[in-house]
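> Sequence plus predicted model, see below.
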Amino acid sequence: MPQHRYPDPDIAAVYRAIYERRDVRHFLPDPVDPEIFRRLLDAAHHAPSVGFMQPWRFMRISDSTVRKDIHTLVEQERILTAKALNEREDEFMKLKVEGLLECGEVLVAALCERREDYVFGRRTLPEMDLASLSCAIQNMWLAARAEGLGMGWVSLFEPKALRTLLNMPVDSQPVAILCLGHVEKFYDKPMLEQERWAERKDIADLLFENTWNNPCR
């Protein structure tokens, strides 16, 4: 048994948060406790980052007018996305894709400006800044689930329009609109799986050994 292994209940809690995490779209309007909100941000800030660059920036949207303006941007992109899906347009338009006007908190997760200053680990893979931010978002997501709160990642927006709306530096990059709040219940399965939009792939089909498409045995 590994020397640094957590006790069994702690391990079970980690896996439970992973398997019960959901991309939530349905929220209750109840406010999020400020202390819990701070813990979630701290969890995000303790994510790994390439070269320890910590490229994440989080903007709390507390102004209801700004929240509505963000919702308008999302709605515009929702319609354009539906049209781009061609034969699945009507099916997509029936999906609930965000909870911006209902959730207790809205955050915009972004990449910082002047990222070209960070070379360590990014000379050949500059997109590692995005990978680092994604780790921070996942930390927050799992912590939120453990705290009994739902979180949803909204990516339906035009980045330049959102950057302009929030007066962000031109070389920064908004990546995610995060809806956070209380829920009546968590989905039994990922919502898009419940709605039969897609199914979870078999891990055996995604795991290779030594060379591409060589199944891992």
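Received it, and whenever you're ready, just let me know what you need.
> make it CA atoms for all contacts and neighbour counts henceforth
Fine.
> for this protein, what's the longest helix?
Identified as the longest helix of the chain according to DSSP state H is helix 64-84.
> Determine the set of other helices and strands touching that helix.
Counting contacts by 3 or more CA pairs under 8 Å, 6 or more residues apart in numbering; DSSP states H and E, helix 64-84 is packed against helix 89-93, helix 159-165.
> residues in contact with that helix?
Outside helix 64-84, the residues within contact range by CA atoms under 8 Å, 6 or more residues apart in numbering are 61, 88-90, 92-93, 100-101, 106, 156-158, 161-162.
> same thing but 10 Å
With contacts defined as CA atoms under 10 Å, 6 or more residues apart in numbering, helix 64-84 is touched by 60-61, 63, 88-93, 97-101, 105-108, 154-159, 161-162, 165-166, 177.
> Same check on stretch 122-132?
47-56, 110-112, 115-116, 118-121, 134-138, 173, 175.
> Regarding that stretch, how distant is the last residue from the first?
End-to-end distance for stretch 122-132: 11 Å, by CA to CA, to the nearest Å.
> what's the closest of the helices and strands packed on helix 64-84 to residue 188?
Residue 188 lies closest to helix 89-93 among the helices and strands packed on helix 64-84, at 20.6 Å (CA to CA).
> Relative to the whole chain's centre, how far out is that closest one?
On the basis of CA atoms, centre = their mean, to the nearest Å, helix 89-93 sits 23 Å off its chain's mean C-alpha point.
> ok, and here's another one to check against it:
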Amino acid sequence: MNPSPHAYAQDDVDAVYRAIRERRDVRHFRPGPIDPAQLARFVAAAHQAPSVGLMQPWRFIRIVDPARRQAIHAHVDAERRRTAEALGQRAEDFMRLKVEGILECGEVLVVALMDKRERYVFGRRTMPQMDLASASCAIQNFWLAARAEGIGVGWVSLFDPEHIRGLCAMPDDSLPIAVLCVGHVDAFYPAPMLEMEGWDARQPVEHVVYEDSWGQPPTPTA
């Protein structure tokens, strides 16, 4: 098959796939600041993400107040314990996992969905959750840009959105969706941390691809 005339040079293609393959949800950070220009590049990459109806629903709140960072950490730690209680038999295994690096990382950002989202109907009339899908694309862009520059990112989701909304003085109809830990690392995990810790394993790709109807495996190709 002939390559597309719009394809990048092979080295560039390889670099894109490498960033995707080696991106990790990082929990272990080295102390030290992130270059402000570097952080700005990551946010710019996020802002180039696709969004349904071009609504651009993502908002980034950089946490610079040490007391606010401490408050976010305390809330996440409390939620970690509540999550362990909800897991029942797996509680002990869960409590052994490191699930965030809020106090160690160079930067903490709260990512949220904008307020007044009900005004945006294009692409959301039957699937209003597409604003979340769009913001997730922005976070992935941020993550891949950071990985390409050797900076670790961890997506923390153990929190009560209403509590984080209050801590960050957000409008009532906005919605925090992520606390991002961003910082320098000694090394990137060779595999997803939860896989390394035996929490679960990545499914083979053939288990998640169907053809024409649910559960119907694709036709084998020669």
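Yep, it's here. Because the structure is a prediction, the values reported are computed rather than measured.
> returning to that earlier point: need the helices and strands packed on helix 64-84 of structure 1 in TSV (columns: distance to residue 192 of structure 1).
Listed next are the helices and strands packed on helix 64-84 of structure 1 as TSV, based on distance: least, CA to CA, whole Å:
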stretch	distance to residue 192 of structure 1
helix 89-93	10
helix 159-165	24
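> Throw those helices into a markdown table and include mean neighbour count and distance to residue 147 of structure 1, thanks.
Shown next, in a markdown table, are these (neighbours: other CA atoms under 10 Å; distance: least, CA to CA, whole Å):
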| stretch | mean neighbour count | distance to residue 147 of structure 1 |
| --- | --- | --- |
| helix 89-93 | 14 | 31 |
| helix 159-165 | 15 | 29 |
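> Now which of the contacts of stretch 122-132 of structure 1 would you call buried?
Buried subset of these (neighbour count, 16 or more other CA atoms under 10 Å): 47-50, 53-56, 110-112, 118, 121, 134-138, 173, 175.
> quick one: which of these sit in strands?
Using DSSP state E, the subset of those located in strands is 56, 110, 111, 173, 175.
> Okay, and the most centrally placed residue in structure 2 sits in which element?
Note on structure 2: the residue nearest the mean C-alpha position is residue 155, at 4.5 Å, using CA atoms, centre = their mean. Assigned by DSSP states H and E, residue 155 of structure 2 falls within strand 152-156.
> Give me the contacts around that strand.
By CA under 10 Å, 6+ apart, the residues outside strand 152-156 of structure 2 that reach it are 23-30, 76, 99-102, 105-111, 139, 142-144, 146-147, 177-188.
> Among those, name the buried ones.
Burial by neighbour count, judged by 16+ other CA under 10 Å, picks out 23-29, 76, 99-102, 105-111, 139, 142-144, 146-147, 177-185, 188 from the contacts of strand 152-156 of structure 2.
> Out of the residues you listed, list just those in strands.
Using DSSP E, those in strands are 107, 108, 109, 110, 111, 177, 178, 179, 180, 181, 182, 183.
> which one of those is nearest residue 41 of structure 2?
Relative to residue 41 of structure 2, the closest of those is residue 182; by CA to CA it sits at 13.0 Å.
> Surely the closest one is in contact with residue 139?
No: applying CA atoms under 10 Å, one finds residue 182 of structure 2 not in contact with residue 139, separated by 11.9 Å.
> What residue in structure 2 is paired with residue 113 of structure 1?
Taking TM-score structural alignment, the alignment pairs residue 113 of structure 1 with residue 115 from structure 2.
> before we move on, what about residue 59 of structure 1?
Aligned partner of residue 59 of structure 1 by TM-score structural alignment: residue 61.
> Just the element for its match, please.
Using DSSP H and E, the element containing residue 61 of structure 2 is strand 58-63.
> With residue 14 of structure 1 instead?
Using DSSP H and E, residue 14 of structure 1 sits within helix 8-20.
> And for that helix, what's in contact with it?
Residues outside helix 8-20 of structure 1 that contact it (CA under 10 Å, 6+ apart) are 5-6, 21, 138, 141-148, 186-190.
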